[in-house]
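>>> the amino acid sequence is not available; the structure is as follows:
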């Protein structure tokens, strides 16, 4: 069992609730990569990068069991994959940036230690980075179906509350139930 499970301790941020909610995203660590995916989450480039990021995140989460000696390590469930989609209207959003959050106890050197232990394609590895950033407040809702309807619902709530939407040409999807062909649909967020 995990000492830290995001599904339990960060359930508001990684919700399965279709009701609108807000989450404050403080400064945090991410493993990240970017690309273009005409076929969205079933695209070969998307899947190759998503699988590489997931392998790195899984290796880091093994901590000492994976021969990465992390001071103060607590076992934890690896975070879900997130994709920021951009590029015009919803159908034109084929540019993506992938993120997998890392706990604050995981500094960049453990990212590099995990990579050294994995047999990943060098071209993919050249595109994968470790970053630390804060995002502010986001509006979110879960969908298990139509992303366009969910985005419309989010945008309507932003308008009704007289908030300012930072971008009209991008949205984030958090694959709380997995990604790729056959995976459940994402939780959709908008900054």
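Now that the structure is in, tell me what you want to look at. Everything numeric in this text was worked out from a predicted model, so none of it was measured.
>>> make it CA atoms for all contacts and neighbour counts henceforth
Will do.
>>> hey, where'd the strands end up in the chain?
Assigned by DSSP state E, the chain shows strands spanning 21-25, 28-36, 81-86, 95-102, 129-133, 136-142, 170-174, 187-190.
>>> quick one: which of these is nearest residue 61?
strand 95-102 (8.8 Å; CA to CA).
>>> and the closest one, what's buried?
In terms of neighbour count (16 or more other CA atoms under 10 Å), strand 95-102 has its buried residues at 95, 96, 97, 98, 99, 100, 101, 102.
>>> second one coming, line it up with the first:
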């Protein structure tokens, strides 16, 4: 959707949003420092697993997207997972593909508890080779009446579009035909993603 590439006039606003998000992360840094400090003071740190993850990252200008995360790009579908605790190597990286459904079995495994039958599997933290894995990535695009500004040229299609505002040159953040399902296949020498969009256009 136009404008692509994003116009230079939009850059100061994208820079402001980017700086504001980094500033907001200072509160997370302070909270993590407080939690680690409390564990140290109470002599619990050496016997505690600290697990950090988050939501997906946002585009802030990448791929000519203003500020959203609704496409099957890596930046949209990957989230960080950091684990610190007893028996884990410092600053080690693990190439295993992990799904959200793996987090609960991983926590149970680290706690030494036998997991009930459930979706997902514990992360093999010390394993350095990639296990073969198939993953589903999907998203349902939205059109939202009332979120297309009447000053934008797309107001005639407001049922199919969402979040179109003049301050972002009317670049809409979503559309109903941005509905997709992807199969992700990762193995030792393989990393592929195949996506199909719910769109009748050829």
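Structure received. Model, not experiment: these values are computed from the prediction.
>>> got a TM-score for the two of them?
Put the two chains on top of each other and the TM-score (TM-score structural alignment, normalised by the length of structure 1) is 0.26; 82 aligned residues with a CA RMSD of 5.0 Å.
>>> on that earlier part again, Throw the buried residues of strand 95-102 of structure 1 into a markdown table and include distance to residue 149 of structure 1, thanks.
Output for the buried residues of strand 95-102 of structure 1, formatted as a markdown table (distance: CA to CA, whole Å):
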| residue | distance to residue 149 of structure 1 |
| --- | --- |
| 95 | 20 |
| 96 | 20 |
| 97 | 22 |
| 98 | 23 |
| 99 | 24 |
| 100 | 25 |
| 101 | 27 |
| 102 | 30 |
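>>> can I get the strands of structure 1 in JSON lines with distance to residue 6 of structure 1?
Below are the strands of structure 1 laid out as JSON lines (distance: least, CA to CA, whole Å):
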{"stretch": "strand 21-25", "distance to residue 6 of structure 1": "14"}
{"stretch": "strand 28-36", "distance to residue 6 of structure 1": "14"}
{"stretch": "strand 81-86", "distance to residue 6 of structure 1": "13"}
{"stretch": "strand 95-102", "distance to residue 6 of structure 1": "10"}
{"stretch": "strand 129-133", "distance to residue 6 of structure 1": "18"}
{"stretch": "strand 136-142", "distance to residue 6 of structure 1": "16"}
{"stretch": "strand 170-174", "distance to residue 6 of structure 1": "13"}
{"stretch": "strand 187-190", "distance to residue 6 of structure 1": "15"}
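>>> residue 45 of structure 1: which of those is closest?
strand 28-36 (7.2 Å).
>>> list the buried residues of the closest one.
29, 30, 31, 32, 33, 34, 36.
>>> against which helices or strands is it packed?
In terms of contacts (3 or more CA pairs under 8 Å, 6 or more residues apart in numbering; DSSP states H and E), strand 28-36 of structure 1 is packed against helix 44-61, strand 95-102, strand 129-133.
>>> what's the biggest helix in structure 2, counting residues?
If you go by DSSP state H, structure 2 has its longest helix at helix 11-41.
>>> could you give me the buried positions within it?
Buried residues in helix 11-41 of structure 2 (16+ other CA under 10 Å): 14, 18.
>>> and it, what does it pack onto?
Using 3+ CA pairs under 8 Å, 6+ apart: helix 11-41 of structure 2 touches no other helix or strand.
>>> was I right about residue 52 of structure 2 contacting residue 83?
Yes - with contact defined as CA atoms under 8 Å, residue 52 of structure 2 reaches residue 83; the gap is 6.4 Å.
>>> more neighbours: these two, which one.
A direct count of neighbours by other CA atoms under 10 Å for residue 52 of structure 2 and residue 83 places residue 83 higher, at 14 against 11.
>>> packing partners of the helix or strand hosting the more buried one?
If you go by DSSP states H and E, residue 83 of structure 2 is part of strand 81-84. Secondary-structure packing of strand 81-84 of structure 2 (3+ CA pairs under 8 Å, 6+ apart): strand 50-53.
>>> after the strand it packs on, next one along is what?
In N-to-C order, the element after strand 50-53 of structure 2 by DSSP H and E is helix 74-77.
>>> in that following helix, what counts as buried?
Quick answer for helix 74-77 of structure 2 (16+ other CA under 10 Å): residue 76.
>>> which one is residue 136 of structure 2 nearest to, not counting chain neighbours?
residue 183 (4.9 Å; CA to CA, 6 or more residues apart in numbering).
>>> list the buried residues in the helix or strand hosting the one you found.
Secondary-structure element containing residue 183 of structure 2, defined by DSSP H and E: strand 180-187. For strand 180-187 of structure 2, the neighbour count (16+ other CA under 10 Å) marks 180, 181, 182, 185, 186 as buried.
>>> what residues does the third one make contact with?
The reference is to residue 182 of structure 2. 72, 136, 137, 138, 193, 194, 195, 196 (CA atoms under 8 Å, 6 or more residues apart in numbering).
>>> strands - which of the residues you listed land there?
Those of those lying in strands (DSSP E): 136, 137, 138, 193, 194, 195, 196.
>>> how about those residues in JSON lines, adding neighbour count and distance to residue 34 of structure 2?
Shown next, in JSON lines, are these (neighbours: other CA atoms under 10 Å; distance: CA to CA, whole Å):
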{"residue": "136", "neighbour count": "13", "distance to residue 34 of structure 2": "37"}
{"residue": "137", "neighbour count": "14", "distance to residue 34 of structure 2": "35"}
{"residue": "138", "neighbour count": "18", "distance to residue 34 of structure 2": "37"}
{"residue": "193", "neighbour count": "16", "distance to residue 34 of structure 2": "40"}
{"residue": "194", "neighbour count": "12", "distance to residue 34 of structure 2": "43"}
{"residue": "195", "neighbour count": "14", "distance to residue 34 of structure 2": "42"}
{"residue": "196", "neighbour count": "11", "distance to residue 34 of structure 2": "45"}
